[in-house]
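Sharing a model that was predicted from the sequence below.
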Amino acid sequence: MRHAESVTFGGSGFDRAAWLRPKPDELRALLGTDEARILPVWRGKPLIAGSAAGWLAVGHPVFAAAGEAQVFLGLDNGAARFAADISGWEPEAGEMPVDSVFFDPTEQHHPKLPEDHRFAELRNVMATLRPRDAELVATAKALIGWHQNHLFCSCCGSPSEVADGGWLRRCPACGAPHFPRTDPVVIMLITRGNHTLLGRSPGWPEGIFSCLAGFMEPGETLEAAVRREVAEETGILVGAVRYLASQPWPYPSSLMIGCEGIATSHEITLDPVELEHALWLTREEVAQVLAGDHPTLRPPRAGAIAGFLLSNWVADRLD
């Protein structure tokens, strides 16, 4: 797709300045400049200021609750950008997050910040961010989430240490290096003539359907993963497969790989463990869904690659 990177979290041309990561003295110097800014992330929620990322100056009182060393994200027009985990901060009891299958709608306000600054679930605000902020916030959320889940060496079990500006954890006991991981996920626009295949997982809000998706397995190509996932979940057979676009998906560390697959069968045999329901919709019906005019189906979440693929299919802009 010619405009694939216009998807939310797509490439904004940000300079990640990887050459600076193994240079702690230079990173400290950058952190000490007036232009440097840090994005706080609280228990997976980035700070949002209005409809933008909530960048704060170095030394802001919010960072009194920061844990390990700041993560170096890169240079934004020459200015250093970092992220810091402040999960140690405790909000008021009435502002605590809630467990949810789909997303957490609560927002937390820090007393040292303006009223429009709040820690929010990224799924709920991702479509409002400008492309540069979206890329940086996605990177920050994914990296900090990786650190939270990889505190110990997977080789010997010893506590590991942050290195290379947050892009490496090294074990001081056995010397093993550990790098951030990204899990590849195929998400499929399955078409058969003027129809496309959508499904919904158990626990989703009423009326929400989406493109089928699933994690890739070791030793598997994109094409094979698309065919396997669709067959496993719906019994539909897929022939030709082609890549369309990708989207970083920091929930917590996936890469959504959007593909089109041409179905060679039509009858759905549902796997009830994976899906609650699946159906074929015409292009005209999908247009209704996207416009919010369908009688029973709701539009996909703004910013998600599923909606991006469906919108471009309806508009005949997949090339």
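Thanks, I have it.

Please make it C-alpha for all contacts and neighbour counts, starting now.
Fine.

what's the distance between the closest residue to residue 291 other than its chain neighbours and residue 234?
Distance criterion CA to CA, 6 or more residues apart in numbering; nearest residue to residue 291, sequence neighbours excluded, is residue 299 at 7.2 Å. The gap separating residue 299 from residue 234 is 22 Å, by CA to CA, to the nearest Å.

if you count what's nearby, which of those two comes out ahead?
residue 234 (24 against 19; other CA atoms under 10 Å).

So that one versus residue 181, what's the distance?
Counting by CA to CA, the gap from residue 234 to residue 181 is 29 Å.

Count the residues that sit near residue 69.
By the criterion of other CA under 10 Å, residue 69 has 15 neighbours.

hang on, it packs against residue 84?
Yes: with contact defined as CA atoms under 8 Å, residue 69 reaches residue 84; the gap is 7.3 Å.

Tell me where the chain has helices.
Assigned by DSSP state H, the chain shows helices spanning 24-31, 122-125, 131-149, 222-234, 283-291, 305-314.

nearest spatial neighbour of residue 74, skipping sequence neighbours?
The nearest residue in space to residue 74 (CA to CA, 6+ apart) is residue 16, at 4.0 Å.

do residue 53 as well
residue 133 (5.8 Å).

Check the contact between that neighbour and residue 54; I expect there is one.
No: the criterion here is CA under 8 Å, and residue 133 misses it with residue 54 at 9.3 Å.

gap between the two ends of stretch 233-243?
Stretch 233-243: ends 20 Å apart by CA to CA.

For that stretch, buried residues please.
233-238, 241 (16 or more other CA atoms under 10 Å).

Mind putting the helices of the chain into JSON lines with distance to residue 39?
Compiled in JSON lines, the helices of the chain are given as follows (distance: least, CA to CA, whole Å):
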{"stretch": "helix 24-31", "distance to residue 39": "13"}
{"stretch": "helix 122-125", "distance to residue 39": "13"}
{"stretch": "helix 131-149", "distance to residue 39": "8"}
{"stretch": "helix 222-234", "distance to residue 39": "34"}
{"stretch": "helix 283-291", "distance to residue 39": "33"}
{"stretch": "helix 305-314", "distance to residue 39": "25"}
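
Setting the sequence-adjacent residues aside, check what's closest to residue 267.
Counting by CA to CA, 6+ apart, residue 236 is the residue found nearest to residue 267 once chain neighbours are left out, at 6.8 Å.

Residue 174 too?
Leaving aside its sequence neighbours, residue 174 sits nearest to residue 156 (CA to CA, 6+ apart; 7.0 Å).

put this beside the first:
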Amino acid sequence: MSADRPPAYCDNALDRAAERRDDVAWLAEQKARKDAVFILLAGDRPVVAIDGEALRIRHGAGLAKSLGASEETMLLGLERAEEGTRPVFCAQVSAAVEEIEADIEAASSSALKLIDLRSLAMQGTLPDGDTGLLAQARSLSHWHATHRFCSRCGHETTMAQAGYRRDCPACSAPHFPRTDPVVIMLIAEGDMALLGRPHRLAEGVYTTLAGFMEPGETIEQAVRREVKEEAGVAVGPVRLLANQPWPFPASLMLGCEGEAASREIRLGDDELEDCRWFAREEVRQMLEGRHPGGLRVPPPISIAHWLIRRWVHDGAPSATD
């Protein structure tokens, strides 16, 4: 990525300690450490401590216990601390919202609040690296919540490898967390960019096209297929530029640029309510919030914004296979 601010959720400096995940004794020692910290989630929303204008997502074992943290505690990894490294875990809590969103202590100025990941990223108030850590925690936690039963025999599964596997005691099938790859692409021809409006977007927002990859498909093939299906535009050379973890619930956005091989737009499926070619200067106006028609692009937390900004500032794509 360029020197410009990268999209949200990309910065995660944890040592995931994958080689220690089968060491049950070591994991117990790490969990019992006084400096161990816990990322706590209530459903899809992290528990955030508010200290004045500062936000904290790391909590101690005492708070985790008081909020009813699940026994299925997952190790996210090890992070640098003042003295060496400390373990970072995540867990779901069972406490009700009103129990969570209260003063931590009567004598404390801190309070707890549930704030969704998108809002936290949009606010930009968390320290560097914290949104990446939350993306890891949220994606992993969501997988456990939705894969409690074996897809082979239907028996209830148990957590293994510090949260990176679930095992079936009935048929011995192992199950691993999944990440869904999504191609997201800035398609251009010269000084014109292809942007569309999915039905879910706020009024006036136009963005790059995107879609899930299919089995047996390369990134380049997925880009060409999705653009053809959604907009009827043929695409030639394609290049992968960047990628972004997207924890809604657990995708990897593969940011690409591609050169259009045709210009006629024919909306094919129901993904888009509108799709247009925009001149570079018009996209610049949308990016800078000064478009005369009030049109705009997605917020900076997304890789779509990064792709659009890059195209506006760096010139037309020069993609090659």
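Good, I have the coordinates. Keep in mind it's a predicted model, so treat the numbers as computed, not measured.

that older thread, my guess is the residue nearest to residue 267 of structure 1 contacts residue 268. True?
Yes: the pair residue 236 of structure 1 / residue 268 is scored as a contact, 6.1 Å apart, by CA under 8 Å.

returning to what we had before: aligned counterpart of the residue nearest to residue 53 of structure 1 in structure 2, please.
Under the alignment (TM-score structural alignment), residue 133 of structure 1 pairs with residue 130 of structure 2.

Burial check on its match, number of neighbours?
Counted with other CA under 10 Å, residues neighbouring residue 130 of structure 2 total 22.

about what we covered before: can you tell me how far the residue nearest to residue 74 of structure 1 is from residue 282 of structure 1?
For residue 16 of structure 1, the distance to residue 282 of structure 1 (CA to CA) stands at 42 Å.

Show me what counts as buried in stretch 2-9 of structure 1.
Buried-residue list, stretch 2-9 of structure 1, by 16+ other CA under 10 Å: 4, 7-9.

nope, stretch 86-105 of structure 2 is what I was after
86-94, 100-101, 103-104.

now the residues you listed in CSV, with distance to residue 25 of structure 2?
Converted to CSV, those look like this (distance: CA to CA, whole Å):
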residue, distance to residue 25 of structure 2
86, 16
87, 14
88, 16
89, 16
90, 18
91, 19
92, 22
93, 24
94, 26
100, 31
101, 34
103, 35
104, 31
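
and those residues, which of them are in strands?
Among the buried residues of stretch 86-105 of structure 2, the ones falling in strands (DSSP state E) are 86-92.

Going by distance to residue 68 of structure 2, which of these wins?
Within those, the smallest distance to residue 68 of structure 2 is 8.1 Å, found for residue 92 (CA to CA).

Quick one: map that closest one onto structure 1.
Counting by TM-score structural alignment, residue 92 of structure 2 corresponds to residue 85 in structure 1.

contacting residues around the spatially closest residue to that match that is not a sequence neighbour?
Leaving aside its sequence neighbours, residue 85 of structure 1 sits nearest to residue 41 (CA to CA, 6+ apart; 5.0 Å). By CA atoms under 8 Å, 6 or more residues apart in numbering, residue 41 of structure 1 lies in contact with 47, 83-87, 119, 140-141, 144.

again, 7 Å this time
Applying CA atoms under 7 Å, 6 or more residues apart in numbering, we find residue 41 of structure 1 in contact with 47, 84-86, 141.

got the residues you listed as CSV, with distance to residue 185 of structure 1 columns?
Shown next, in CSV, are the contacts of residue 41 of structure 1 (distance: CA to CA, whole Å):
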residue, distance to residue 185 of structure 1
47, 27
84, 27
85, 26
86, 29
141, 18
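
list the contacts for the residue nearest to residue 291 of structure 1?
289-290, 292.

Show me what it lines up with in structure 2.
Under the alignment (TM-score structural alignment), residue 299 of structure 1 pairs with residue 297 in structure 2.

And residue 119 of structure 1, by the same measure?
Residue 119 of structure 1 maps onto residue 114 in structure 2, by TM-score structural alignment.

hang on, isn't its match packed against residue 50?
No: under the criterion of CA atoms under 7 Å, residue 114 of structure 2 is not in contact with residue 50, lying 10.3 Å apart.

The nearest residue to residue 127 of structure 1 once chain neighbours are set aside - how many residues pack around it?
What sits nearest to residue 127 of structure 1 in space, not counting adjacent residues and going by CA to CA, 6+ apart, is residue 303, at 4.7 Å. By the criterion of other CA under 10 Å, residue 303 of structure 1 has 19 neighbours.

go on, the one 10 residues further on?
By other CA under 10 Å, the residues close to residue 313 of structure 1 number 19.

how near is the equivalent of it over in structure 2 to residue 284 of structure 2?
Correspondence of residue 313 of structure 1 to structure 2, assessed by TM-score structural alignment: residue 311. Between residue 311 of structure 2 and residue 284 of structure 2 the computed distance is 9 Å (CA to CA).

now do residue 254 of structure 2
From residue 254 of structure 2 to residue 284 of structure 2 the distance is 23 Å (CA to CA).

Comparing those two, which shows the higher neighbour count?
residue 254 (23 against 20).

In contact with that one, which residues are there?
Applying CA under 7 Å, 6+ apart, the residues contacting residue 254 of structure 2 are 181-184, 240, 242-244.

Quick check: closest non-adjacent residue to the aligned residue in structure 1 for residue 187 of structure 2.
Matched by TM-score structural alignment, residue 187 of structure 2 corresponds to residue 190 in structure 1. Nearest non-adjacent residue to residue 190 of structure 1, counting by CA to CA, 6+ apart: residue 261, 4.7 Å away.

What residue in structure 2 is paired with that neighbour?
In structure 2, residue 261 of structure 1 lands on residue 258 (TM-score structural alignment).

wait, its match sits on residue 188?
Yes: if you go by CA under 7 Å, residue 258 of structure 2 and residue 188 touch, sitting 6.5 Å apart.

residues near residue 158 of structure 2, how many?
By the criterion of other CA under 10 Å, residue 158 of structure 2 has 18 neighbours.

how about it, what's its match in structure 1?
Using TM-score structural alignment, residue 158 of structure 2 pairs with residue 161 in structure 1.

so the residue nearest to residue 267 of structure 1 makes contact with residue 265?
Yes: Residue 236 of structure 1 is within contact range of residue 265, at 5.7 Å (criterion: CA under 7 Å).

still on that earlier bit, looking at the helices of structure 1, spot the one closest to residue 277 of structure 1.
helix 222-234 (9.1 Å).
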